[in-house]
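In: Quick check, what structure comes out for this input:
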Amino acid sequence: MTTQRKSRFPGFGWTLHGDGRTVRPGAVVTPGERLGWLQTTGVGMQHVVAMFGATFLVPLITGFPPSTTLLFSGIGTLLFLIITAGRIPSYLGSSFAFLAPVGAATAQYGMSGALGGIFLAGLGLVGVGVLVHFAGSHWIQRIMPPVVTGAIVALIGLNLAPAAWNNVNEAPVTAAVTIVSMLLASVLFKGLLGRLSILVGVVIGYVVAVLRGEVDFSTVGSAGWFGLPEFTAPTFHIGVLGLFIPVILVLVAENVGHVKSVALMTKQDLDPMTGRALIADGAATMLAGAGGGSGTTTYAENIGVMASSRVYSTAAYWVAGLFAILLALLPKFGALIATVPVGVLGGAGTVLYGMIGVLGVRIWVQNRVDFANPINLAVAGVPLIIAVANFTMVFGEIVFEGIALGSFAALAIHHVLSAIARLRGTDVGFSTEDEGALATPVNAEDLRHQDPGGTHAD
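Out: Down below sits the predicted model:
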């Protein structure tokens, strides 16, 4: 028997699922339900662990304060739950799509300039969210079919390859151990630990770095036990626009994919919430950019926790967000995270940047993009070369580097050549009217892999 608690606030007042302790075979704990608070807290802690490795790597690689990023990650998660009225369970962690533009903006305008770019990217995502909320998400498929989205995701990962090598070159032994540990952890361990291969690899690499004398603990001893993290105000430069506009496209794909994945797993129609999800992530990114945190996105790592536990309760995400905020208020913890050495970052970056690149390829494969078609071949090939070589163009104060130019090239090549092909009656390539072809980082095949019994398969 279930009991219902009434609440004046949307997203609160969860229904107790069953006896509050167990989940029946074939059943799921929906976003509007919860287990007992002890069990809910346990699941919430799992979500913190799942997001931890990837979320912290972004500020460590970009030089942002880890505690500040964690604070805005937790606050952003709670904001997301409020804006989506508790219907979409999600943790907002650091987005790897921001790595390259933040690095370029920091080199040119400093950290505050990069934060201005993050803020503007969030503002752009809010604008897209408003448009989707009132006009629907079907137009996204027409603008960004899988061949385009795959190219943009792939070129972001490949553009970061030189940055990974620079870090690896400073501590090759530690980097090699980190890479091998990450790869082995993904196949040696099952369940949650297997999905935490990034964190496992970082921990093992860190231990090796400590043994090799590559870690400086002096800042940990001088840090306090409780206090606010370091905040930095953004500055705004027109020159960062070309760096951060492509990030908006990736964030749109990630958020749409998350909404579709949760809808598939919980068997609920969440399409009307897509606009709210984009607005929420955009608002969280703006908040992070306003105070010194990394841009956010919905996290596939936490999709795995939900798929394995069958608990999609937003109550667990409230626990996760609050716990992340608490950790951010412990300066010693943040100082310890900041001691992760460059060799570990280089090793982790090598694996992660490669995975980002291959994720774009996976989008092509899963959506059966036909590369016998010259248009698709051009959309995939030309932008990748632009990104790998980091083509650069300057228009006044605006600098367009490899990621921006590659993204624009993918969009232009697809739409211009397709329009010409339609006029000439030749093959236009991938159909933009296939609703199931929307490129997303997490989809049905991922969920079946995490849930081999087929509980959540359609």
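
In: Only C-alpha atoms from now on, for both contacts and neighbour counts.
Out: Noted.

In: So what's the residue count around the closest residue to Thr62 other than its chain neighbours?
Out: What sits nearest to Thr62 in space, not counting adjacent residues and going by Cα to Cα, 6 or more residues apart in numbering, is Gly103, at 6.2 Å. Here the count is done by other Cα atoms under 10 Å, and Gly103 has 19 residues near it.

In: just the one 10 residues further on next, same as before
Out: By other Cα under 10 Å, the residues close to Gly113 number 24.

In: Can you name the next helix or strand after the helix or strand harbouring it?
Out: Element membership for Gly113, per DSSP states H and E: helix 99-135. The C-terminal neighbour of helix 99-135 among helices and strands, as given by DSSP H and E, is helix 138-143.

In: Name the residues of that following helix that are buried.
Out: By 16 or more other Cα atoms under 10 Å, the buried positions in helix 138-143 come out as Ile140, Gln141, Arg142.

In: before we go on, could you also do this sequence so I can check it against the first one:
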Amino acid sequence: MSKLGMNWTLHGDGRNVRPGRFVAPDERLSWPRTVGIGAQHVVAMFGATFLVPLLTGFPPSTTLLFSGVGTLLFLIITAGRVPSYLGSSFAFIAPIAAAQNQHGPAGALGGVVMAGAVLALIGLVVHWGGARWIQVLMPPVVTGAIVALIGLNLAPTAKASFEQAPLTALVTVVSILLVTVLFRGILGRLSILVGVLAGYLLAVLRGEVDFAAVNDAAWFGLPPFMAPEFHLSVVGLFIPVVLVLVAENIGHVKSVAAMTNRDLDPVTGRALMADGLATILAGSGGGSGTTTYAENIGVMAASRVYSTAAYWVAGGIAVLLSLFPKFGALIATVPAGVLGGAGVVLYGMIGILGVRIWVQNRVDFSNPINLSTAGVALVVGIANFTWTVGDLSFEGIALGTAATLIIFHGMSSIARARGSEHVAGPAELEPEDRGSRPSKLG
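Out: Alright, predicted model coming up:
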């Protein structure tokens, strides 16, 4: 049990968190309180995790199952040292949609599996060689540009869904914004979930929801599964997602390390491998790719409970919920207008998270290298430039990501050789040195 990180010690009296203290990953409160906190983690991840399959057309219950199983796998591989929930990654939405247009859902799942395999391989390299090379390859200006273009590339999709039911979509947007500022604590952090519920209620009243599938679904049973198909042409769509997942996982590990006063650098590679394997597993059965969830970091920060026991509970609850087909069918009835409203907010947030990375790391846009890197990448991503070579098709996200890496490192190398422009040195590529943490894309 110790190798699985399940040998928790009781924190204090098991009922309260003492002033100035926190429940460490290898500690727990009493089991009733631990179960309650685990359930709170499920609520925190719920809205975002279900939005991804709804927006991509994958079965929600299948995605929920693999998010729970992936979370348990993550805890095992990291030996219980990193408290984390693996929910659906928004970074997969655009490439899945594009891959479905080319090869259908099975082809998109193949891309998810390939992305997971690359992430697991990177994790293995980081485990043996350290993560320094990642920081050099992807400084903040590059990471921010990739995150921003992934979100903004989805703007036309949000508009198309919004226009199918403008009133419902508008109510969803307004509800999300109001909940964000009206409520504190966990309810405020669940603004997207509450906004979707408000929009859904209006959609029901307006007759926009079809409950036929719910009536036909069984009460108990396994979620639907689908095998992936592999096509080389989707590789360019999914490789950029890997870079985002790397940044997210490293940011999660560093955030938890800072909050728990522990050195978690030695398990960074394990975290990457775990997320990669969880994504492979999800893609192999019909679920979306996974990532560590910022929403659950917020729950930990609010409760001061970092116990991995709560995450074992959360993963178990997610698996159990996935075994109720009527529940999954009900989630799948969310209409396009609600999804369009949520997408307007969500995709915009993803785009601005990229800007947040620039701000937190004080990226100097008076430097023409940084300015060119971000500017070209955003235009390529938002306009969705497409380049077809034989059977391979590279669209805005892939081309924009390639542009950030090529422009930044190409211009930096030339400028360094010519001495014509200031180039960021290694010390400037460490966001943690300035007391900031990489942003999360849940």
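
In: one step back: show me what the helix holding Gly113 of the first structure is packed against.
Out: Packed against helix 99-135 of the first structure by the contact rule (3 or more Cα pairs under 8 Å, 6 or more residues apart in numbering; DSSP states H and E) you find helix 37-62, helix 241-266, helix 274-291.

In: Where in the second structure does the last one align, residue-wise?
Out: It refers to helix 274-291 of the first structure. Aligned by TM-score structural alignment, helix 274-291 of the first structure falls on residues 268-285 of the second structure.

In: Could you do stretch 225-234 of the first structure as well?
Out: The aligned range for stretch 225-234 of the first structure is 219-228, by TM-score structural alignment.

In: So for that stretch, first residue to last residue, what's the gap.
Out: Distance across stretch 219-228 of the second structure, first residue to last, is 27 Å (Cα to Cα, to the nearest Å).

In: Identify all contacting residues around that stretch.
Out: Residues from elsewhere that reach stretch 219-228 of the second structure, judged by Cα atoms under 8 Å, 6 or more residues apart in numbering: 59, 61-62, 65, 105-110, 113, 283-286, 322-326.

In: sorry, back to before: of the helices and strands packed on helix 99-135 of the first structure, give the one that comes closest to Ile83 of the first structure.
Out: helix 274-291 (5.9 Å; Cα to Cα).

In: helices and strands around the closest one, which ones?
Out: Short answer (3+ Cα pairs under 8 Å, 6+ apart): helix 274-291 of the first structure packs on helix 66-83, helix 99-135, helix 241-266, strand 296-298.

In: now the second one and helix 241-266, what's the angle there?
Out: To tie it back to what came earlier, the one meant is helix 99-135 of the first structure. Angle, helix 99-135 of the first structure to helix 241-266, by axes from the mean of the first three to the mean of the last three Cα atoms, to 10 degrees: 60 degrees.

In: ok, average deviation of helix 99-135 of the first structure from the second structure?
Out: Averaged over the aligned pairs, helix 99-135 of the first structure sits 0.3 Å from the second structure after superposition, using mean Cα distance after the TM-score superposition for the first structure.

In: quick one on the thing from earlier: deepest in the core, which of the helices and strands packed on helix 99-135 of the first structure is it.
Out: helix 274-291 (a mean of 27; mean count of other Cα atoms under 10 Å).

In: Average offset of it relative to the second structure?
Out: Looks like 0.2 Å for helix 274-291 of the first structure (mean Cα distance after the TM-score superposition for the first structure).

In: quick one: that helix to helix 241-266, angle?
Out: Using the same axes, to 10 degrees: helix 274-291 of the first structure against helix 241-266 is 130 degrees.

In: thinking again about what came up before, now check the second structure for the residue matching the residue nearest to Thr62 of the first structure.
Out: Using TM-score structural alignment, Gly103 of the first structure pairs with Ala97 in the second structure.

In: Wait, that match touches Thr56, no?
Out: Yes: judged on Cα atoms under 8 Å, Ala97 of the second structure makes contact with Thr56 at a distance of 6.1 Å.

In: tell me the contacts of Phe64 of the first structure?
Out: Contacts of Phe64 of the first structure (Cα under 8 Å, 6+ apart): Met111, Gly292, Gly293, Ser294.

In: So it: helix, strand or coil?
Out: coil (DSSP: H, G, I helix; E, B strand; the rest coil).

In: residue in the second structure matching it?
Out: Looks like Phe64 of the first structure aligns to Phe58 there (TM-score structural alignment).

In: cool, Ala421 of the first structure as well?
Out: So Ala421 of the first structure corresponds to Ala415, using TM-score structural alignment.

In: can you list the helices and strands packed on helix 99-135 of the first structure in CSV and add distance to Pro25 of the first structure?
Out: Formatted as CSV, these follow (distance: least, Cα to Cα, whole Å):
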stretch, distance to Pro25 of the first structure
helix 37-62, 17
helix 241-266, 14
helix 274-291, 29
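
In: Alright, that wraps it up for me.
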